[in-house]
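Undergrad: can't give you the sequence, but here's the structure:
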């Protein structure tokens, strides 16, 4: 295998850092870079991936002058193929197309990874920007089908909100949540940066899970059984259901294995 699979976002990030909900290394007005945690999951468009800067080879990619680690984008599958070592997709979102590779740990690792993924259907991808043979692609941790099309609209709103908050941090302080949020589609109901109950829009169990997981500083995510204990849940099944729902909303993602999760916001 020419490239090892990675686990996006081993070091989980906080919701707000220096006026931006997504960390990284951002240039100060004086031109000197200020290093920040660049392991927060950032929502982007394909065009932002294609236009991302890489100041020097092997350095972090930058979007809006800010280092990015793991990214998330949505799009439709235009081509898909597989080899003994990876699944490959060409995915477009109306702003451009990007190749996506999902690497396999072993010959039996492919079980379930392509379930529900079909030509011309929307998927959500979490991964990192890579370059191989002079061509840019995304090395994916997860590629999952999107069942609710509202998630597509909300993703673009979320990507726009993040870019605007990075370009103008002062405008983000105390600002309102992006347009389009409603009680029926709260998967991207981002709270205002100025304070308040960050997870107040979630169901009670989901809120407990997010409060517990977002406090984790291990860098490898939190085991679901530990999450259940800290949530005081009487049934781990209830916690698993809540975690699955939060992953579907893009608020949690798996890290070192399917039983460890970290907060994406």
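TA: It's in. Remember, predicted model here, so these are calculated numbers, not experimental data.

Undergrad: when you work out contacts or count neighbours from here on, use the C-alpha atoms and nothing else.
TA: Noted.

Undergrad: which secondary structure state does residue 79 sit in?
TA: Classification of residue 79 using DSSP: H, G, I helix; E, B strand; the rest coil returns strand.

Undergrad: so what's it closest to, chain neighbours aside?
TA: residue 90 (5.0 Å; C-alpha to C-alpha, 6 or more residues apart in numbering).

Undergrad: that neighbour touches residue 100, doesn't it?
TA: Yes - using C-alpha atoms under 8 Å, residue 90 makes contact with residue 100 at a distance of 6.1 Å.

Undergrad: so those two - more neighbours on which side?
TA: residue 100 (25 against 18; other C-alpha atoms under 10 Å).

Undergrad: ok so that one is a strand residue?
TA: Yes - the assignment for residue 100 (three-state DSSP) places it in a strand.

Undergrad: was I right to think it contacts residue 92?
TA: No - with contacts defined as C-alpha under 8 Å, residue 100 does not count as touching residue 92, sitting 10.4 Å away.

Undergrad: tell me which residues in stretch 100-113 are buried?
TA: 100-104, 110 (16 or more other C-alpha atoms under 10 Å).

Undergrad: out of those residues, who's nearest residue 210?
TA: residue 102 (27.0 Å; C-alpha to C-alpha).

Undergrad: let's bring in a second one:
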């Protein structure tokens, strides 16, 4: 399989299992929109396709491991791609199942960067998808807010480890604020605070220091414009706090890999994914 120059084959069968942008040419009227979730419930959940397909419907919501994620993240191989004037439709497979993903196209606002990014996604490539679970005709699918080619096989491994961690946390729960496992008699614990198992609420997803400063800035200002926040503005704002441009670029790369932010009109303009 192709990862921007890497070749990788993996058997993942052993694993368990539109807020930021306009999602369709004919969005529902404002009177039909559901109330926005509280901030505490707006988390990004990494999961497998099998988990998505097994999502239980409750009161019109699709629950993954009993949770109603604000958004989900998949990393999977493109088996087929159907291009259209208003949307691209992909069939993705990750070793646990097959699912249809639809990415709506806004021809009036999409720039050259967005079009070039979509053109790179072809069958037999691995992609990272951030989007929302939906159901039509009894079939679960994904409406994608953002799709991007996976650059390294390490991202596939990282994603499945994230998905396993969140699945175990949601299904087995916490013990005294820690996730504990025993392997060959050795007990290990990972402590954290919030009860949700989504990535946005995990200590390891956002890190601290410079990465947290960058995330907070993008989260605060990305909704002020349709395009998002420019790198130069982040550098200017955080430079006064002693954060170097190289540290900001490293933080952006990490946040993008975690699915917390995504690029918009070019590679140096970003919006928050939550």
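TA: Cool, got the structure. None of the values given here were measured: they were computed from a predicted structure.

Undergrad: enumerate every residue touching the residue nearest to residue 79 of the first structure.
TA: 77-80, 97-100 (C-alpha atoms under 8 Å, 6 or more residues apart in numbering).

Undergrad: what about whatever helix or strand it lives in, how far off from the second structure?
TA: Per DSSP states H and E, residue 90 of the first structure falls inside strand 86-92. Compared with the second structure after fitting, strand 86-92 of the first structure deviates on average by 0.5 Å (mean C-alpha distance after the TM-score superposition for the first structure).

Undergrad: that strand corresponds to what range in the second structure?
TA: Counting by TM-score structural alignment, strand 86-92 of the first structure falls onto residues 87-93 of the second structure.

Undergrad: now the end-to-end length of stretch 38-53 of the first structure.
TA: 15 Å (C-alpha to C-alpha, to the nearest Å).

Undergrad: show me the strands in the first structure, by range?
TA: All strands of the first structure, identified by DSSP state E, fall at 26-27, 33-34, 42-43, 61-63, 66-68, 71-82, 86-92, 97-103, 122-132, 135-145, 222-223, 252-254, 260-263.

Undergrad: export these to TSV and append columns for distance to residue 214 of the first structure.
TA: Putting the strands of the first structure into TSV (distance: least, C-alpha to C-alpha, whole Å) gives the following:
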stretch	distance to residue 214 of the first structure
strand 26-27	23
strand 33-34	24
strand 42-43	16
strand 61-63	24
strand 66-68	19
strand 71-82	18
strand 86-92	30
strand 97-103	26
strand 122-132	18
strand 135-145	20
strand 222-223	9
strand 252-254	9
strand 260-263	5
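
Undergrad: of these, which is nearest residue 115 of the first structure?
TA: The nearest among these, by C-alpha to C-alpha, is strand 135-145 at 8.1 Å.

Undergrad: same question for the closest one: list its buried residues.
TA: Result for strand 135-145 of the first structure [16+ other C-alpha under 10 Å]: buried residues 137-145.

Undergrad: over to stretch 157-164 of the second structure?
TA: Quick answer for stretch 157-164 of the second structure (16+ other C-alpha under 10 Å): 159-160, 162-164.

Undergrad: which ones among those residues map onto helices?
TA: 159-160, 162-164 (DSSP state H).

Undergrad: just name the closest of these to residue 232 of the second structure, please.
TA: residue 159 (29.5 Å).

Undergrad: residue in the first structure matching the closest one?
TA: For residue 159 of the second structure, the residue aligned by TM-score structural alignment is residue 155.

Undergrad: test my guess that its match contacts residue 74.
TA: Yes - when contacts are counted by C-alpha under 8 Å, residue 155 of the first structure is listed as touching residue 74 (7.3 Å).

Undergrad: in stretch 52-64 of the first structure, what's buried?
TA: So stretch 52-64 of the first structure, judged by 16+ other C-alpha under 10 Å, has buried residues 52-53, 60-64.

Undergrad: around the alignment partner in the first structure of residue 118 of the second structure, count how many other residues there are.
TA: In the first structure, the residue matched to residue 118 of the second structure (TM-score structural alignment) is residue 114. Look at residue 114 of the first structure: counted by other C-alpha under 10 Å, it has 14 neighbours.

Undergrad: how much space between residue 114 of the first structure and residue 145 of the first structure?
TA: Taking C-alpha to C-alpha, one finds residue 114 of the first structure at 9 Å from residue 145 of the first structure.

Undergrad: ok, now residue 88 of the first structure?
TA: From residue 88 of the first structure to residue 145 of the first structure the distance is 15 Å (C-alpha to C-alpha).

Undergrad: also residue 214 of the first structure?
TA: Counting by C-alpha to C-alpha, the gap from residue 214 of the first structure to residue 145 of the first structure is 25 Å.

Undergrad: try residue 50 of the first structure
TA: 22 Å.

Undergrad: check residue 151 of the first structure too.
TA: For residue 151 of the first structure relative to residue 145 of the first structure (C-alpha to C-alpha), the value is 11 Å.

Undergrad: also residue 248 of the first structure?
TA: Residue 248 of the first structure is 10 Å from residue 145 of the first structure, by C-alpha to C-alpha.

Undergrad: same question, residue 131 of the first structure
TA: 25 Å.

Undergrad: all the helices of the stretch 151-265 of the first structure, residue numbers only.
TA: 169-172, 204-214, 224-231, 236-248 (DSSP state H, counting those that start in this stretch).
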